[in-house]
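Trainee: For reference, the sequence and a predicted model appear below.
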Amino acid sequence: MTPSLELIAPFIILDLILIVTALVSCLREENTRGPKWLWIFVIFCISLFGPVLYFVFGRPKRG
């Protein structure tokens, strides 16, 4: 029993939106907490959790 594309497509689209948003944010930031190349690697390689990790831990504190 395999899930149909109609069930998986929204999750794939959400994942792609998160990846693109995290990459744009990472590339626009002057400073990140850690090397920028490492965050780009994490965003690409850890699919859904990579962008979330970047937004939680990688972006500099505002304030």
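Mentor: That came through fine. Numbering: from 1, shown residues only.

Trainee: can we go C-alpha only for contacts and neighbour counts from here?
Mentor: OK.

Trainee: tell me which residues of stretch 28-41 are tucked away?
Mentor: 32, 36, 39, 40 (16 or more other CA atoms under 10 Å).

Trainee: same question, stretch 40-49
Mentor: So, applying 16+ other CA under 10 Å, buried residues of stretch 40-49: 40, 42, 43, 44, 48, 49.

Trainee: And the residues you listed, which is closest to residue 9?
Mentor: Taking CA to CA as the measure, residue 48 is the one of these closest to residue 9, at 14.1 Å.

Trainee: show me the contacts for the closest one.
Mentor: Neighbouring residues of residue 48 by CA atoms under 8 Å, 6 or more residues apart in numbering: 15, 18, 19.

Trainee: Structure two is appended below for comparative analysis:
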Amino acid sequence: MKLHYGLDDFKEIDIMAILPIILPVIAIGILLVSIALLDLYKHRKTRENVLIWTLIILFVNTFGPILYFVLGRKDMEKP
């Protein structure tokens, strides 16, 4: 039983075999972040906490844009 794994063990991983799985996930994440930031920018006058939502969208990875679309779009000032 091997108790210690070093950086040499990463040489055995076949990146090209994993790439078709990883690329769509990365593309969807970038697309979600881009759409959420564009929507936030277009409606920045009517949204509260624009800076906080920007940080959530950027740093909470895939769940940040989803949280924005579910909760943040309801975060509008009432006229």
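Mentor: Yep, that arrived. For clarity, every value in this text was computed on a predicted model and none was experimentally measured.

Trainee: Would you give the TM-score for this superposition?
Mentor: With the length set by TM-score structural alignment, normalised by the length of structure 1, the two chains reach a TM-score of 0.84; 60 aligned residues with a CA RMSD of 1.8 Å.

Trainee: Compare the contacts of residue 48 of structure 1 with structure 2 and list the ones that remain.
Mentor: On the basis of both residues aligned by TM-score structural alignment, their matches' CA atoms under 8 Å, what survives of the contacts of residue 48 of structure 1 in structure 2 is 15, 18, 19.

Trainee: Ranking by neighbours, what's the top pick from those residues?
Mentor: Neighbour counts for those peak at residue 19, which has 22 neighbours (criterion: other CA atoms under 10 Å).

Trainee: Secondary structure class of that residue, three-state.
Mentor: helix (DSSP: H, G, I helix; E, B strand; the rest coil).

Trainee: Aligned counterpart of it in structure 2, please.
Mentor: In structure 2, the residue matched to residue 19 of structure 1 (TM-score structural alignment) is residue 33.

Trainee: Tell me which residues touch the closest residue to that match other than its chain neighbours, please.
Mentor: Leaving aside its sequence neighbours, residue 33 of structure 2 sits nearest to residue 65 (CA to CA, 6 or more residues apart in numbering; 5.7 Å). Residue 65 of structure 2 makes contacts with 32, 33, 36, 56, 57, as judged by CA under 8 Å, 6+ apart.
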